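Novice: Quick one: sequence and predicted model below, then my questions.
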Amino acid sequence: MTFRFQLHHTDTATGARRGTFTTPHGPVETPGFMPVGTQGTVKGLTIDHVASTGAHMILGNTYHLGLRPGHETVRALGGLHAMSGWEGPILTDSGGFQVFSLKGINKISEHSVVFRSHIDGALIDLTPEHSIEIQESLGSDVAMVLDHVVALPAERDDVQQAMERSIRWAKRCLEYASRDDQAKFAIVQGGLDVDLRVQCARDLASMNFEGYAVGGLSVGETPDEMYRITAATTPELPADKPRYLMGVGRPIDLLESIVRGIDLFDCVMPTRNGRNGFAFTDSGPIKIRNAKHKTDTSPLDASCDCLACTRHSRGYLRHLFIAGEMLGPTLLSLHNLTYYQKVMRGAREAIRAGTLVEYIATKKNQWGIT
């Protein structure tokens, strides 16, 4: 079997799961975090850097790669794996998030989303079928269906229409797909309305997808609202398929979502924050530009084994940012991704040992979260 999701442990005190998602390019241990490589690269890092963090799977983006260099060019270069040099599994987003993030330059109909390229202004007609066509050319292990994301808060009628359209588009994606070596993941929409989320999850669960995602969150709602919707959605999804919460988030958001039954995550936060001098550590967040780090000879995080922490001091890292040296953003991005993987490994071990509640309590205490 090309794709298989095997559950190893389920936490008796919560909804957390530990498992393995097997793909053509190797296994993904869950709960797991995917670094975001939107345009075929995780910003500022080499593939070897990314591998050194412990990441099992990375993410690419259909919209951006479809525009530049173009999916036919990627296919001519041997697919996204060969082009980028990443040998592990890859998941590609469908372009649906751009329905939300580029809403000022697109027009949505039942047939498609029509974009005006942010690069040269050319019109792009992105149908569910074309999204799958692009992703099949990219050769990712997992292709996400095209969905309709709406900003929150929103009127219920608007949310319901987007949710129902997402279901119809998911079916079109599934019917068009032709690669047996590429899993298709459906995306549950429905805003902050539990009834709509449950309806969407049940309708999608009746279709033969290899995995299911919870989408349309982390788009303006509070963390508590996100947790509430996640908790209501995951029980409606097949227990024998991976569950992916899209675009989330802070380390605490990952742990709170693992408790609610989520297996996979992605977010630009660790690399974006790293490029801006913000580090996640076991002692809480660190803003490396702060003057107090100017002559600090201690490591960024003494418990971290990344290059930034084992070879350099806080004072040196601050200097790199103040001097505008590109190495600074690279090292902090590397650290943050390593830290996220460390948190995920800890969660997997805690689920196995039956100590997840204690693990999360310890992390909250370290991070100063009450």
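Specialist: Now that the structure is in, tell me what you want to look at. Model, not experiment: these values are computed from the prediction.

Novice: contacts, neighbours, all on C-alpha from now
Specialist: Will do.

Novice: Which of the helices or strands spans Thr233?
Specialist: According to DSSP states H and E, Thr233 maps onto helix 223-233.

Novice: residues in contact with that helix?
Specialist: Contacts with helix 223-233, where a contact means C-alpha atoms under 8 Å, 6 or more residues apart in numbering, come from 192-194, 197-198, 201, 214, 217-218, 253, 256-257, 260-261.

Novice: ok, now stretch 195-213?
Specialist: 3, 160, 163-164, 167, 170-171, 174, 183-191, 229, 232-233, 236-238, 241-246.

Novice: hmm, 7 Å instead?
Specialist: The contact list for stretch 195-213, computed with C-alpha atoms under 7 Å, 6 or more residues apart in numbering, reads 160, 163, 167, 183-190, 233, 236-238, 241-246.

Novice: Repeat that for stretch 281-298.
Specialist: Taking C-alpha under 7 Å, 6+ apart as the rule, stretch 281-298 contacts 277-280, 301, 313-315, 318, 321-322, 339, 366-368.

Novice: how far does that stretch stretch from start to finish?
Specialist: By C-alpha to C-alpha, to the nearest Å, the extent of stretch 281-298 from end to end equals 13 Å.

Novice: list the buried ones in it?
Specialist: Residues 281-282, 286-289, 293-294 are the ones in stretch 281-298 that count as buried (16 or more other C-alpha atoms under 10 Å).

Novice: Pick out the most distant pair among these.
Specialist: Asp282 and Lys294 (20.6 Å; C-alpha to C-alpha).

Novice: Only the buried residues of the helix or strand hosting Arg197, if you could.
Specialist: Assigned by DSSP H and E, Arg197 falls within helix 194-205. Across helix 194-205, burial judged by 16+ other C-alpha under 10 Å covers 194, 196-205.

Novice: Likewise for stretch 341-354?
Specialist: By neighbour count on 16+ other C-alpha under 10 Å, the buried set for stretch 341-354 is 341-348, 350-352, 354.

Novice: I would like the residues contacting that stretch, please.
Specialist: With C-alpha under 7 Å, 6+ apart as the contact definition, stretch 341-354 has outside contacts at 9-11, 17-18, 30-33, 53-55, 356, 359.

Novice: Quick check: the residue most central in space within the chain vs Gly37, distance?
Specialist: In the chain, the C-alpha nearest the mean C-alpha coordinate belongs to Asp266, at 1.6 Å (C-alpha atoms, centre = their mean). Distance from Asp266 to Gly37, counting by C-alpha to C-alpha: 10 Å.

Novice: Same question for Gly85.
Specialist: Using C-alpha to C-alpha, Gly85 is found at 12 Å from Gly37.

Novice: before we go on, here's another structure to hold up against the first:
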Amino acid sequence: MTGFRWDQLARDGMARLGRLHTAHGPVDTPAFMPVGTAATVKAMAPWDVAETGAQMVLGNTYHLMLRPGAERVARLGGLHRFMAWDGPILTDSGGFQVMSLAQLRKLDETGVTFKSHIDGSSHALTPERSVEIQDLLDADVTMQLDECPPAGWPHDRVAASMRLSLRWAERCQRAFRQRPGYALFGIVQGGTYDDLRRESARELGAMDLPGYAVGGLAVGEGQAETFRVLEVTCPELPADKPRYLMGVGRPDDVVGAVMRGIDMFDCVLPTRSGRTGQAFTAGGTVNLKNARHREDARALDPACTCATCTTFSRAYLHHLIRAEEMLGPMLVSRHNVHYYQQLMAGLRAAIQRGELADHARALADGWAAGDIPPLQS
């Protein structure tokens, strides 16, 4: 088993082409990780996820802590065996739930106590316990426990939160069990305040962690502000370590973040949108619920090579979604995850060629052109 590392293979502006080496195999970056919150990428079998080109998936500490329980997963051979995913897994620490489930938790210096959204039972999640759970799950990448502040908090409140996350990062580092191919990532916080982002990035960088995430974005601040924060933050992070933007995002968000130095992404959007009949294509988003697809014999995206697009018509997908048939969300989710993987492959190739700016413009032009309606007979 090789040690955990990230190799930079090429660069175009701030964008980096690289390869992440983990205990369960390599990951080509920039990379998009499908979200498997509860040990499953929703509406997709693991072999279908792999067929899209995805190399790494994400699980969630909070949700797996509640059910089926980390100790149970460990007894059953770890998360890879449990969910039949042979590739690398990154686990979110539960920090996002500190924000999203604020009405169900209490937070202090020690950690967080959650009231389960399932049955009301109480669960303590300290930095040490979060790392222990992720170790029991056998995550290739463990994320530090942090507090993710929502958009709009004042400077003093965000500063206190960011420094709490720094102290938690130190506790996570002490608790993390070193093994070849496994890594702990720190999470840069600081809201939209430049001085706090720089402070967080520099303090975490001094800890010499194997990788770094940028958290606390895509929480309501808008794309332009997200990009501005990345322009402030990324230059402060170690150049030889991978950078992960948490919970982002739409295709144009991903492209813009890659151009600002981000290497790794995750987001629920491909499968969440798939479950509602919204597809991502070279011509922008397509709402398959719309009546104009009722007799459209074309592929969902003629430029796509996924099994959905090469097998089924828009009319059939429209029928499945409107009839609330289970297969509809499955087929659209599979297409969306494939689309994101092809998006990342295209970005990697463009960085290798030194043509990322031109490639990004071509993508944007395609999305701006929009979906072309069917010919009327």
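Specialist: Arrived safely. These numbers were taken from a predicted model, which means no experiment stands behind them.

Novice: ok, back up a step: make JSON lines out of the buried residues of stretch 341-354 of structure 1 and add distance to Leu102 of structure 1 and secondary structure.
Specialist: Formatted as JSON lines, those follow (distance: C-alpha to C-alpha, whole Å; DSSP: H, G, I helix; E, B strand; the rest coil):
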{"residue": "Gln341", "distance to Leu102 of structure 1": "30", "secondary structure": "helix"}
{"residue": "Lys342", "distance to Leu102 of structure 1": "33", "secondary structure": "helix"}
{"residue": "Val343", "distance to Leu102 of structure 1": "32", "secondary structure": "helix"}
{"residue": "Met344", "distance to Leu102 of structure 1": "31", "secondary structure": "helix"}
{"residue": "Arg345", "distance to Leu102 of structure 1": "35", "secondary structure": "helix"}
{"residue": "Gly346", "distance to Leu102 of structure 1": "36", "secondary structure": "helix"}
{"residue": "Ala347", "distance to Leu102 of structure 1": "35", "secondary structure": "helix"}
{"residue": "Arg348", "distance to Leu102 of structure 1": "36", "secondary structure": "helix"}
{"residue": "Ala350", "distance to Leu102 of structure 1": "40", "secondary structure": "helix"}
{"residue": "Ile351", "distance to Leu102 of structure 1": "39", "secondary structure": "helix"}
{"residue": "Arg352", "distance to Leu102 of structure 1": "41", "secondary structure": "helix"}
{"residue": "Gly354", "distance to Leu102 of structure 1": "43", "secondary structure": "coil"}
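
Novice: ok so, going back, isn't the residue nearest to the centre of structure 1 right up against Val248?
Specialist: Yes: when contacts are counted by C-alpha atoms under 7 Å, Asp266 of structure 1 is listed as touching Val248 (6.0 Å).

Novice: now do the same end-to-end measure for stretch 90-106 of structure 1.
Specialist: Length of stretch 90-106 of structure 1, first residue to last, C-alpha to C-alpha: 27 Å.

Novice: now stretch 286-297 of structure 1
Specialist: Stretch 286-297 of structure 1: ends 15 Å apart by C-alpha to C-alpha.

Novice: Quick one: the helices in the stretch 201-350 of structure 2, in order.
Specialist: Assigned by DSSP state H, counting those that start in this stretch, the helices in the stretch 201-350 of structure 2 fall at 223-233, 251-258, 269-275, 307-311, 314-322, 327-353.

Novice: average offset between the longest one and structure 1?
Specialist: Read that as helix 327-353 of structure 2. Compared with structure 1 after fitting, helix 327-353 of structure 2 has a mean deviation of 0.4 Å; criterion: mean C-alpha distance after the TM-score superposition for structure 1.

Novice: and the angle from that helix to helix 314-322?
Specialist: Comparing the axes of helix 327-353 of structure 2 and helix 314-322 via axes from the mean of the first three to the mean of the last three C-alpha atoms, to 10 degrees yields an angle of 120 degrees.

Novice: Name the residues that touch the helix or strand following helix 327-353 of structure 2?
Specialist: Scanning forward in sequence from helix 327-353 of structure 2 by DSSP H and E, the next helix or strand is helix 356-369. For helix 356-369 of structure 2, the external contacting residues (C-alpha under 7 Å, 6+ apart) are 12, 255, 282-284, 347, 350.

Novice: how far apart are helix 356-369 of structure 2 and its match in structure 1?
Specialist: With mean C-alpha distance after the TM-score superposition for structure 1, helix 356-369 of structure 2 averages 0.8 Å from its match.

Novice: List the buried residues for that helix?
Specialist: 356-357, 359-360, 363-364, 367.

Novice: Format those as TSV; extra columns: distance to Thr40 of structure 2.
Specialist: What follows is these, written out as TSV (distance: C-alpha to C-alpha, whole Å):
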residue	distance to Thr40 of structure 2
Leu356	33
Ala357	35
His359	33
Ala360	31
Leu363	30
Ala364	31
Trp367	30
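
Novice: just these now: which is nearest His24 of structure 2?
Specialist: Leu356 (29.5 Å).

Novice: rewinding a little: the helix holding Arg197 of structure 1 vs helix 223-233, what angle?
Specialist: Using the same axes, to 10 degrees: helix 194-205 of structure 1 against helix 223-233 is 50 degrees.

Novice: to the chain's geometric centre, what's the distance from helix 194-205 of structure 1?
Specialist: 21 Å (C-alpha atoms, centre = their mean, to the nearest Å).

Novice: how much does that helix stray from structure 2?
Specialist: Superposing on structure 2 places helix 194-205 of structure 1 at an average distance of 0.3 Å from its equivalents, by mean C-alpha distance after the TM-score superposition for structure 1.

Novice: and that helix, which stretch of structure 2?
Specialist: Mapping helix 194-205 of structure 1 onto structure 2 (TM-score structural alignment) gives residues 194-205.
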